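Student: no sequence for this one, just the structure:
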């Protein structure tokens, strides 16, 4: 687990030493735990591409377009019927795969914005050292975070790294929507799968934050639903 440490020395006197109001900060301290690091901590867009392609080869995407035009930029509208290509070189499959990335990013950004706001607000209220306690019946408190980040979060402050990592990945994923520059439409599908990873990570961070800080039920079976709204 990665943590930041701060030490404040108000007054320290010793032979040959006289310190007053000294602040010492340790940037990033690694605390080792009993699980080996995986091969791709905080994977980039391309780190899992080979595995994505294996899945996409076994389970090829099925496209049923509801529109044969591309209207994404000022060069259009571009007709993509009958193997035609747009002004940027994009084809029908790549255009449809681009929409899949876009929709995946929308979901990840929506969940991520909520989790980001919730986490930082709870840190403001409770402090970054507020412990993550998922209850005695939960053996692995953050399975997605552990797999993707490669660390075991113990406090709210530890979760910030996961949010910042996902933000950066979503930033780069969004840039791929610009034009038809991918060599294969499967490149776009791989990016959509990466966006799905970020979405799941951010949702988990939000869930952990609210369970820990609002003292929601922890590992309880058949939790009663809360009635919201009219009806």
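Tutor: Thanks, I have it. All values derive from a computational prediction rather than experimental measurement.
Student: okay, CA-based contacts and neighbour counts for the rest of this
Tutor: OK.
Student: where exactly do the strands run in this structure?
Tutor: For the chain, the strands defined by DSSP state E occupy 2-14, 17-30, 69-70, 78-79.
Student: Give me the nearest residue to residue 192, chain neighbours excluded.
Tutor: Counting by CA to CA, 6 or more residues apart in numbering, residue 192 lies nearest to residue 101, which is 4.4 Å off, once chain neighbours are set aside.
Student: try it against this one:
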């Protein structure tokens, strides 16, 4: 099928190797690694794995070889219309349906309609997912002090590492934080801002407010002195 323009992968060891980097340069394609510990960033591949694993498990249960089960799954997958595109992968790629053993070819139609339908479906899916997860915009900026979400080792561990880090880079929802001399690249949902005076003042000005002046304790009133006496 030729060399792809862009390859998206997770952060597995084979894709982080120097050999794969040289392979991408040699064949002239862009390699993009998704945000670590955030499988939603590679949702297409993650969603594809669910029916694939189910099909292979069914093949093993029924006594078929894995290769045969894989071929049957791919034939069915390429023949069934995709829910967001309205066409089967075979129709989109080759301009024909996989219905007979004798291949036929017809000129592919303009895919603008398919792309618009897919974009609309993905937008609706994202909106529904944001509502379900109660997502909020990440109000994080370079220089902010943040806490990093950690995997609890026991019940007394806190959800976030108590030692704060500093946000040094932001690319959309991908945040890079320097923490104890190391850099961590995670999704914005993995960080919690630490409320400092500088951050509070900066956000207040950004939201159209004014920098709050420090409050000065009021002098003791005569009533307070009478009660004290």
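Tutor: Looks like it came in fine. Since the model is a prediction, treat every value here as computed from it, not as a measurement.
Student: Kindly provide the TM-score of these chains.
Tutor: Remark: TM-score between the superposed chains equals 0.24 [TM-score structural alignment, normalised by the length of the second structure]; 102 aligned residues with a CA RMSD of 6.4 Å.
Student: Among the strands of the first structure, which comes closest to residue 157 of the first structure?
Tutor: Distances from residue 157 of the first structure to each of these were compared by CA to CA, and the smallest falls on strand 2-14, at 7.9 Å.
Student: and the closest one, which residues are buried?
Tutor: For strand 2-14 of the first structure, burial by neighbour count (16 or more other CA atoms under 10 Å) applies to 2-3.
Student: Contacts only, for the nearest residue in space to residue 19 of the first structure that is not next to it in sequence.
Tutor: The spatially closest residue to residue 19 of the first structure, leaving aside those adjacent along the chain, is residue 12, at 4.9 Å (CA to CA, 6+ apart). Under the criterion of CA atoms under 8 Å, 6 or more residues apart in numbering, the contact partners of residue 12 of the first structure comprise 18-20.
Student: distance of the residue nearest to residue 192 of the first structure from residue 113 of the first structure?
Tutor: Distance, residue 101 of the first structure to residue 113 of the first structure, by CA to CA, to the nearest Å: 18 Å.
Student: Who has more neighbours out of these two?
Tutor: For the pair residue 101 of the first structure and residue 113, the greater number of neighbours falls to residue 101 (25 against 17), based on other CA atoms under 10 Å.
Student: how far away is the more buried one from residue 53 of the first structure?
Tutor: 15 Å.
Student: Check residue 98 of the first structure too.
Tutor: The value you get for residue 98 of the first structure to residue 53 of the first structure, if CA to CA is used, is 16 Å.
Student: got it, and residue 208 of the first structure?
Tutor: Taking CA to CA, one finds residue 208 of the first structure at 32 Å from residue 53 of the first structure.
Student: So for the two, which sits in the more crowded spot?
Tutor: Shown here are residue 208 of the first structure and residue 53; by other CA under 10 Å, residue 208 has more neighbours (22 against 16).
Student: can you tell which of the strands of the first structure is closest to residue 145 of the first structure?
Tutor: Nearest of the strands of the first structure (CA to CA): strand 2-14, 12.9 Å.
Student: and the angle from the closest one to strand 17-30?
Tutor: With axes from the mean of the first three to the mean of the last three CA atoms, to 10 degrees as the criterion, the two stretches strand 2-14 of the first structure and strand 17-30 enclose an angle of 170 degrees.
Student: re the thing from before, looking at the strands of the first structure, which is closest to residue 203 of the first structure?
Tutor: Closest approach to residue 203 of the first structure among the strands of the first structure (CA to CA): strand 2-14, 20.9 Å.
Student: will you turn the strands of the first structure into CSV that also has distance to residue 190 of the first structure?
Tutor: Formatted as CSV, the entries for the strands of the first structure read as follows, by distance: least, CA to CA, whole Å:
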stretch, distance to residue 190 of the first structure
strand 2-14, 29
strand 17-30, 32
strand 69-70, 21
strand 78-79, 24
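Student: among the ones you listed, which is nearest residue 94 of the first structure?
Tutor: Closest among the strands of the first structure, once you apply CA to CA, is strand 69-70, at 10.6 Å.
Student: Can you list the helices and strands that that closest one packs against?
Tutor: Identification of packing neighbours for strand 69-70 of the first structure by 3 or more CA pairs under 8 Å, 6 or more residues apart in numbering; DSSP states H and E yields strand 78-79.
Student: The helix ranked longest in the second structure: which residues count as buried?
Tutor: Ranked by residue count, the top helix of the second structure under DSSP state H comes out as helix 112-133. Of the residues in helix 112-133 of the second structure, 114, 117-118 count as buried by neighbour count, 16+ other CA under 10 Å.
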